[in-house]
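Undergrad: What shape does this take:
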Amino acid sequence: MRKNKFNNFPENFLWGGAIAASQADGAFDIGGKQPNTSDVQPYLKGLSNQEIQQLEKQGMTLKQVTKNLNDTSSYYPKRYGIDFYHTFESDLELLAEMGFRTFRTSIDWSRIFPNGTETEPNEVALDYYDRLIDKMLSLNIEPIITMLHYETPINVTLNYGGWQNKQVIDMFERYGKTLLERFGNKVKYWIVINQINMIQVEPFLSLAICSDQYENMEQAEYQAVHNQLVASAKIRKYAKKLPFDLEIGTMVADGTVYPYSCKPDDVILAMKHNRMQYLFTDVQFNGVYPQYAKNYFTENDISINITPDEISLLKENTMDYLAISYYFSQMVNSDIDSEKPESTSSNPNLIENAWGWNIDPQGLYNTLSQYADRYHKPIIIAENGFGAYDEIVDGKIHDDYRIDYLSKHIEQIGRAIYDGVEVIAFCAWGPIDIVSCSSQQMSKRYGFIYVDIDDEGNGTKKRIKKDSFNWYKEVIHTNGANI
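TA: Have a look, this model is predicted:
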């Protein structure tokens, strides 16, 4: 441990962690649940990390989805997760032992409304989430609940064409209202849609759109995310009518970039790239589509169906707070990169992890500062963590690399708070090992707690405390003074 030179965390700061139902719960065939977008992603054995990530960016075809739904020979890790559905009580007790003050997880849409089209919710699923939230509260853990974290019912993809279809807005609104009515007296903090800006990086998971469903995919993607923005505003509008203390937030994955050099072309490309990353939060906090976005749509032959009622709805129902995920920083080089979100270059000044992510603690300070200066809203760090291959040595896991990564990032959060940024929570990603979203691997581990399951689902499921477990316990105990 070392002293934090930016020890500025408020007394009521919410220290904790975050997972997603789609990566942890398992129990894919229990309680009336039907498949969602995450359930059709197989583990791609034998491929490199880079090959897996490239396939993720390409998305999935309708043929692949249909095939995978009926496939009995491949392993689908997210259908099983870490069996959190059955182990949540003991797992939450381990988190409480670290002193967790908050825990972020998601509710699986495909449990509550298994096909998305039902008019009445699944009571078995609602009862499960009642028990999960009640357990958190009994341990003095503040729930932060995400309504959608890559769990769109697969029926929405197959029979409605994903979020591009405006009918999905009404389906999701019914789902969101159900959650607020059922759990609004227990849950204050809600994130409507996880990483709403991932439309071109993870189009299938984010928008439930297959890569061959539309001739103009970019138009379909921006129409789909517009529909998500409208659905979010509808839920925000409804929340204001309820007699609960509710905070409705939006979430983005940090996709802002540095210029490769001080060459004007690099600086301008970075500026344009960043503006298109701010598009989502500009709409959700300012209530209007900015002119730069309208220009981009015109220049790229993108025509979005936006009604006058939707324009008013967005303007009148902006979000209460911003949640961000941050793992690494990115850079653009005007000689080889474009304005597209996925078009970035590796930074030669930074070290990469095994998945090609540039490790950059100061990048978190930078992005927190930029978002705070732009919107003046409270911020939750909804995800931050270090994926690595952990080894068990004499029954122990010595993960100094994870401690080093997190301590440096926590210090930069304190630096931002010193500058006046209102950060209210820190949720370390994957405090207990879960299936990787991008690679379907268990071996890409983030947790303070090791789960004995391998990439093909073998193992005892035993939980083992890593060295980082006691480290994070001390961080929370000292409210960030010792890191």
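Undergrad: Please make it C-alpha for all contacts and neighbour counts, starting now.
TA: Fine.
Undergrad: the strands in this protein, which residues?
TA: For the chain, the strands defined by DSSP state E cover 14-18, 102-106, 142-148, 189-193, 247-253, 257-259, 321-325, 330-332, 379-384, 423-429, 449-451, 463-465.
Undergrad: Just put the ones you listed in CSV and tack on distance to residue 391 and mean neighbour count.
TA: Output for the strands of the chain, formatted as CSV (distance: least, Cα to Cα, whole Å; neighbours: other Cα atoms under 10 Å):
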stretch, distance to residue 391, mean neighbour count
strand 14-18, 22, 25
strand 102-106, 26, 25
strand 142-148, 31, 23
strand 189-193, 34, 24
strand 247-253, 29, 22
strand 257-259, 33, 22
strand 321-325, 26, 23
strand 330-332, 29, 23
strand 379-384, 21, 24
strand 423-429, 19, 24
strand 449-451, 10, 23
strand 463-465, 12, 17
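Undergrad: Dump those to CSV, plus distance to residue 95.
TA: Shown next, in CSV, are the strands of the chain (distance: least, Cα to Cα, whole Å):
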stretch, distance to residue 95
strand 14-18, 8
strand 102-106, 9
strand 142-148, 12
strand 189-193, 19
strand 247-253, 23
strand 257-259, 34
strand 321-325, 20
strand 330-332, 32
strand 379-384, 16
strand 423-429, 12
strand 449-451, 9
strand 463-465, 11
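Undergrad: Next, the structure of the following sequence, for comparison with the previous one:
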Amino acid sequence: MSNKYTFPEGFWWGSATSGPQCEGTFNKPHKSVFDYWYEVEPEAFFDKVGPGVTSNFYNSYKEDLAMLKEIGLNSFRTSIQWTRLIKDLETGEPDEDGVRFYNDVIDETIKNGMIPVMNLHHFDLPVELYNKYGGWESKHVVELFVNFAETAFKLFSDRVKYWTTFNEPMVVVEGQYLYQFHYPKVVDGRKAVQVLYNINLASAKAIKKFRELKCENNGGKIGIVLNLTPAYPRSNSEEDLRASKIADTMFNYSFLDPAVKGEFPELLVELLSKDGVLWESSEEELEIIKENKIDFLGVNYYQPRRVKVKEYEFDESKGWMPEKYFDYYDMPNKRMNPYRGWEIYPESMYDIAINIRDNYNNIPWYISENGMGVEGEEKYKNEDGSIQDDYRIEFLEEHLQYLHKGIEEGSNCFGYHSWTPIDCWSWSNAYKNRYGYIALDLDTQKKTIKKSGKWIREVSKNNGF
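TA: Here you go, the predicted structure:
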């Protein structure tokens, strides 16, 4: 049987997780903002399940990585936790157990024939840096992040060839400083904008450090992982088009442009200046951002954004917010994932691919996350106890078809990672929605390959489907 969709040679078929979502809190020298939030407000988490054990990767990484090999994955992304690797947050001195653990994970990943991709920040800022300095509001924290990055590069870049600085940094801005879905749940547009700037700066400074250490000399590359949610206008009217352009600029291009082009979008700077909320920056910092662009881009895609011209009066009481410039549009008859409340729109895969090709120097990029969270998956169990997640296979195939079209038309995409290999803990949603190729029984920690895990093994083997 020949493939209908064949992907480029050497294509990455992989999956992504993160330290805070799979490792558990065993032996960590510091608490992250999430560890702390769970301690003070456990009821904010679905079924009051916190990050304590999660999928137990800290203890079961050998068995887990063997299962990833079994389902045919050739690459695997996780994150190195700042709270686990670093003992002294000011100097960047490492913790012995953290070094041992990540060395073992990297070696084991390679032993199982998978390319390790290591990310440095997945929403898990050490809480003491928030309490002491205001977290990402502080440029001192930017420097401390660079110290952490330097420690990680020195320890692991002999074996890790693909690094990313941040995962979905826009979510830090949105969750912590605008829409209250991550601790500390502040609503402050001015702080949000400064955090957005500071994280862009932190990423560029970490990249600068990577190059100073000459990590690229042994084949190392460094990028960033951004969640791109293309903004589609309600209509082709000038007003709706402008609303979608502003939404894209604020939520997507505010990180994409500095990472790939080395500068912030003019429209963003213009609007924030006019509104009196532009970040504090120096010429020297902007030069660092300009000089230290990424080698490759990771794109997390889950859902589109639908917008229209502002029809409702903007509520000034909360201060500055992006919604000053557009309203959300509820498109009739859209396909929904009812469990997550997210629209299913695989066509965006193609739109993203072409946008990167045409407007972002056709930079090498890959899909670093894409997936479908489903609640109550145990109702799809077979007699043998495995989950028949045909809906997930269908979702992934549809997204891959549109990605394939973009690649056929010249977009420089080199891989596809699902979220996630093994059902993992997901912030305040905890284990409400499951995403994995491999099911996790929370009570017994037993892991079972789902139908989608057998499907991806075939896809990877055939480099297509």
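Undergrad: Now the TM-score, please.
TA: Remark: TM-score between the superposed chains equals 0.89 [TM-score structural alignment, normalised by the length of structure 2]; 443 aligned residues with a Cα RMSD of 2.5 Å.
Undergrad: hang on, the earlier thing: out of the strands of structure 1, which gets nearest to residue 200 of structure 1?
TA: strand 247-253 (12.1 Å; Cα to Cα).
Undergrad: which part of structure 2 lines up with that closest one?
TA: Per TM-score structural alignment, the counterpart of strand 247-253 of structure 1 in structure 2 is residues 221-227.
Undergrad: And the matching stretch against structure 1, how far off on average?
TA: Here stretch 221-227 of structure 2, set against structure 1 after superposition, deviates by a mean of 1.0 Å using mean Cα distance after the TM-score superposition for structure 1.
Undergrad: Run the chain-centre distance for that stretch.
TA: Relative to the mean C-alpha coordinate of its chain, stretch 221-227 of structure 2 is positioned 9 Å out (Cα atoms, centre = their mean, to the nearest Å).
Undergrad: give me every residue that touches the equivalent of residue 237 of structure 1 over in structure 2.
TA: Counting by TM-score structural alignment, residue 237 of structure 1 lines up with residue 208 in structure 2. Shown in contact with residue 208 of structure 2 (Cα atoms under 8 Å, 6 or more residues apart in numbering): 288, 292.
Undergrad: Could you do residue 284 of structure 2 as well?
TA: Applying Cα under 8 Å, 6+ apart, no residues qualify as near residue 284 of structure 2.
Undergrad: was I right about residue 144 of structure 1 contacting residue 188?
TA: Yes - counting by Cα atoms under 8 Å, residue 144 of structure 1 does reach residue 188; the two are 7.4 Å apart.
Undergrad: Tell me how far residue 35 of structure 2 lies from residue 428 of structure 2.
TA: From residue 35 of structure 2 across to residue 428 of structure 2, the span is 11 Å (Cα to Cα, to the nearest Å).
Undergrad: Next: residue 322 of structure 2.
TA: Applying Cα to Cα to residue 322 of structure 2 and residue 428 of structure 2 gives a distance of 24 Å.
Undergrad: okay, those two: which has more neighbours?
TA: Comparing residue 322 of structure 2 with residue 428 by neighbour count (other Cα atoms under 10 Å), the higher total belongs to residue 428, at 23 against 15.
Undergrad: Hmm, residue 42 and that one touching each other?
TA: No - in this structure residue 428 of structure 2 lies outside contact range of residue 42 using Cα under 8 Å: 9.1 Å.
Undergrad: can you list residues touching both of the two?
TA: Counting by Cα under 8 Å, 6+ apart, nothing touches both residue 428 of structure 2 and residue 42.
Undergrad: Which parts of the stretch 351-483 of structure 1 are helices?
TA: Using DSSP state H, counting those that start in this stretch, the helices found in the stretch 351-483 of structure 1 span residues 361-375, 400-418, 467-477.
Undergrad: Quick one: those helices as TSV, columns for distance to residue 24 of structure 1 and mean neighbour count too.
TA: Output for these, formatted as TSV (distance: least, Cα to Cα, whole Å; neighbours: other Cα under 10 Å):
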stretch	distance to residue 24 of structure 1	mean neighbour count
helix 361-375	26	19
helix 400-418	20	20
helix 467-477	19	19
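Undergrad: could you dump those to JSON lines with distance to residue 273 of structure 1?
TA: Converted to JSON lines, these look like this (distance: least, Cα to Cα, whole Å):
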{"stretch": "helix 361-375", "distance to residue 273 of structure 1": "14"}
{"stretch": "helix 400-418", "distance to residue 273 of structure 1": "23"}
{"stretch": "helix 467-477", "distance to residue 273 of structure 1": "35"}
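Undergrad: Ok, which of these comes nearest residue 164 of structure 1?
TA: Ranking these by proximity to residue 164 of structure 1 (Cα to Cα) places helix 361-375 first, at 27.9 Å.
Undergrad: Run through the neighbouring helices and strands of the closest one.
TA: helix 400-418 (3 or more Cα pairs under 8 Å, 6 or more residues apart in numbering; DSSP states H and E).
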